[in-house]
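Engineer: based on what follows, work out the 3D shape:
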Amino acid sequence: MRTTTRHAAAGTPSTLRTEQAEAEPTTQGAAEPRPATSARSALARGLRALPGPLLGLIVVVIALSILSPYFLTWHNVMNIVTQNADLGIMAVGAALVILIGGIDLSVGSNLAVSLMVNAWLYHMVGLPFWLCILAGLAVGAGVGLANGILSTYGRIQPFVATLATMSAAAGLALYITNGNPINDFPDWFLAITSARVLGIPLEAVIMVAIFLVAAFWLRFRPTGRALYAIGGNAEVARLSGLNVTRIKIGVYVIAGLLAAVAGMIVGSRLDSAQPTAGTADLLNVIAVVVIGGASLSGGSGGMLNTFIGLLIIGVLNNGMDLLNVSPNLQPVVIGIAIIVAVLTDRASRSRQGA
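Structural biologist: Okay, here's the model as predicted:
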């Protein structure tokens, strides 16, 4: 009995070691797929970290590249950029206004009236064209100044104030020439939309330069950073020492000036000043900013996402033209894109916050 007991007791550790040795390969084999799982998790985290508008742009580009062989070509990409250069320039000003918690409904009418004043002074008054351009830019800045004064000193809601200036500017653009277009501009002015820099259209270079300057101002300059503070809480910004009224007026002036610059682009492209030019662009301008992730309540937004929003609108319009989608359905698609982009961006921000 004692011998048997000793043998059984001595065999127990050996048995345990054998069982452990047999179990070890099974454990190691189960751990082998972990690198692939980690890679998939890292990819998922990377996709979640991307802004919602960028994800939307990637999906749209891939879909249209499959549906149309003419979409993803250099010539077509340049068409998308140049055809939306004026829209992008106006969107920069609109994004700045929305960033401080305001809104500018007069950008399209401002484009029209500044361009008509420019053409009228050149053809009817006979002023040098460079002076007419300065006058047109001054008109655009003046409309922006009126918007800023009405919404600050006048204490009128920005929606109402800019709605009034939109109506006034549209009527003035029609009154100047009784609704007739004005054609024939100098060749050097037409070169703005026909010349190329390293193969890239000059108007695209101008638009990108404006985006870069605005992005630098918002990111690195104190007055640019102040826009986020004002949009977040104007009263707190005022108590912190910021001259909220002056900054707001300045932002509206910049938006008006950029609308006038967009008018010069349109006039150069068409070799014509149309009194209704730009009046149909208001929806697209607001759509670009909203799709770019800017909050209409202010304090949120940026130039990179606004540029992505511009590309989404441009790509959608261009792709629908290539696919022969009815023009009557295109606004429906843009409306759906606005809703999807806002919901996607909101979900992306929620995941990042979590």
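Engineer: rest of the way, CA atoms for contacts and neighbours
Structural biologist: OK.
Engineer: ok so N178 is a helix residue?
Structural biologist: No: N178: not assigned to a helix; according to DSSP: H, G, I helix; E, B strand; the rest coil it is coil.
Engineer: next up, for comparison:
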Amino acid sequence: MSDVAKKKRDFSYYWDKYSTISILLLLLVVFSIIEPTAFMSSNNLIKIVEQSAITILIGCGEFFAILLAGIDLSVGSVMALTGVCTAKLMAAGINPWLAVLLGTLLLGAAIGFINGFLVNTTGLHPFIITIGTLSIFRGITMIVANSRTVSGVPPEFTRFVGGKLWGVLPMPIVISLCMAGLLFFITMKTQFGRNLFAIGGNPQSAWYAGINVKRHILLAFIISGICAGLAGLVNVARLGAAEPNAGTGYETFAIAAAVIGGTSFFGGIGFIPKVVIGGLIIGVINNGLNMAGVSSFYQQICMGALIIIAVTLDRYFGASSKVGIK
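Structural biologist: This is a model prediction of the structure:
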């Protein structure tokens, strides 16, 4: 083996195992140098994790779409629509937890079902379907909310979901980590999860092996819809109201969290804990750049560049390069 090939092999191994955590640690070091006192304070670090909760949730949902070599661009609109509907139900006097069941979980699952159904029945790439539903769901959100902020959310709901567990752990963190833990179990310990990896790696071979590909695609998008719904719920609890413009552009955060977390755009490769770290990386970047006084426009540039770099490195050095993808 030549020295060049050996170096590439060594870097590929390192990239697969430690790339995500290395990026996070590097960013922490950089921002702690730029803002040594404020950035590394315990209050700010907790704030970063709390602010990352929404990104972690939508990133975990996006993980399932990308794992199948697809994508879900509608997550930001789903987040807004479920948030508005849940807040509307609460404002109408419905029990908050019934409102969560109907407006967050069931509506999120129904929207995911619509995305998956359209992908299966049309045969179009999920990019085309979800860029269309992104616009449709955003329009429905504006109609339902009458283009206005929906208030009237019960204070006890915001205190609980937006508050702290035992007065220590912010509930958004608890919700996002519990959901991530559940999805980690599903992907690693169930037949359904193993089938998803097989479909993402080679859908035709999976079909020949007797796996119902369309059913798994449908369920993957349902999971994505539920995750986006939970993100909308957390956002409503933190703000105490539902904004119809909430989640605009958050599909970029979801994709970035997934691909920076090592999920391959070529399908069949990914790991939920790394997506969680990817979500934290997004939170660190946003928080650190805000502290440094960097314009949000430059933050968008940074996010887009990170996606391109992560996918490029995965293409040439990640696990995708070892399974014959050219």
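Engineer: please state the offset of stretch 3-12 of the first structure from the chain centre?
Structural biologist: 80 Å (CA atoms, centre = their mean, to the nearest Å).
Engineer: can you list contacts of it?
Structural biologist: Applying CA atoms under 8 Å, 6 or more residues apart in numbering, stretch 3-12 of the first structure has no contact partners.
Engineer: against the second structure, where does it fall?
Structural biologist: Using TM-score structural alignment, stretch 3-12 of the first structure lines up with nothing in the second structure.
Engineer: for I247 of the first structure, see how far away the residue nearest to L50 of the first structure when sequence neighbours are not counted is.
Structural biologist: Excluding its sequence neighbours, the residue lying closest to L50 of the first structure (CA to CA, 6 or more residues apart in numbering) is S348, at 7.8 Å. For S348 of the first structure, the distance to I247 of the first structure equals 31 Å [CA to CA, to the nearest Å].
Engineer: residues contacting the residue nearest to L50 of the first structure?
Structural biologist: By CA under 8 Å, 6+ apart, the contact list for S348 of the first structure reads R48, A49, L50, P51, G52.
Engineer: what of S135 of the second structure?
Structural biologist: S74, S77.
Engineer: counterpart of it over in the first structure?
Structural biologist: By TM-score structural alignment, S135 of the second structure lines up with S167 in the first structure.
Engineer: so which strand or helix has the aligned partner of L127 of the first structure in the second structure?
Structural biologist: Mapped onto the second structure by TM-score structural alignment, L127 of the first structure lines up with I94. If you go by DSSP states H and E, I94 of the second structure is not part of any helix or strand.
Engineer: so how far is L107 of the second structure from I94 of the second structure?
Structural biologist: In terms of CA to CA, I94 of the second structure sits 16 Å off from L107 of the second structure.
Engineer: neighbour count winner among these two?
Structural biologist: The neighbour comparison of I94 of the second structure against L107 (other CA atoms under 10 Å) goes to L107, with 22 against 14.
Engineer: can you give me every residue that contacts the alignment partner in the first structure of that one?
Structural biologist: Using TM-score structural alignment as the criterion, the counterpart of L107 of the second structure in the first structure is V139. With contacts defined as CA under 8 Å, 6+ apart, the neighbours of V139 of the first structure are V113, S114, V117, A260.
Engineer: mind checking how far stretch 149-160 of the second structure is from the chain centre?
Structural biologist: On CA atoms, centre = their mean, the centre of stretch 149-160 of the second structure falls 24 Å from that of its chain.
Engineer: in that stretch, what's buried?
Structural biologist: T149, V150, S151, G152, V153, P154, F157, T158 (16 or more other CA atoms under 10 Å).
Engineer: what's F271 of the second structure aligned with over in the first structure?
Structural biologist: Matched by TM-score structural alignment, F271 of the second structure corresponds to G302 in the first structure.
Engineer: that match against A294, yeah?
Structural biologist: Yes: the pair G302 of the first structure and A294 qualifies as a contact (CA atoms under 8 Å) at a distance of 7.2 Å.
Engineer: all strands for the first structure, in order.
Structural biologist: Ranges of strands within the first structure are 182-183, 196-197, 200-201, 272-273, based on DSSP state E.
Engineer: and A206 of the second structure, what's its match in the first structure?
Structural biologist: By TM-score structural alignment, A206 of the second structure lines up with A237 in the first structure.
Engineer: go on, K164 of the second structure?
Structural biologist: Aligned by TM-score structural alignment, K164 of the second structure pairs with A195 of the first structure.
Engineer: wait, doesn't its match sit right on L202?
Structural biologist: Yes: under the criterion of CA under 8 Å, A195 of the first structure makes contact with L202 at 5.7 Å.
Engineer: between those two, which one's more packed in?
Structural biologist: Comparing A195 of the first structure with L202 by other CA under 10 Å, the one with more neighbours is L202, at 19 against 14.
Engineer: if we can go back for a sec, tell me which of the contacts of V139 of the first structure are still there in the second structure?
Structural biologist: Retained in the second structure by both residues aligned by TM-score structural alignment, their matches' CA atoms under 8 Å are the following of these: S114, A260.
Engineer: ok, the spatially most central residue of the first structure to R219 of the first structure distance?
Structural biologist: Centroid-nearest residue in the first structure: T306, 1.6 Å away (criterion: CA atoms, centre = their mean). Per CA to CA, T306 of the first structure is found 14 Å from R219 of the first structure.
Engineer: swap in S109 of the first structure?
Structural biologist: 30 Å.
Engineer: more neighbours: which of these two?
Structural biologist: Neighbours per residue, other CA under 10 Å: of S109 of the first structure and R219, the larger number sits with S109, 32 against 14.
Engineer: can you find the partner of the more buried one in the second structure?
Structural biologist: Under the alignment (TM-score structural alignment), S109 of the first structure maps onto S77 of the second structure.
Engineer: for the closest residue in space to its match that isn't next to it in sequence, which residues are in contact?
Structural biologist: Once flanking residues are discounted, S77 of the second structure sits nearest to R138: 5.1 Å by CA to CA, 6+ apart. Going by CA under 8 Å, 6+ apart, R138 of the second structure touches S77, V78, A80, L81, P244.
Engineer: spatially, which two of those residues are the most separated?
Structural biologist: Maximum pairwise distance among these (CA to CA): 10.5 Å, between V78 and P244.
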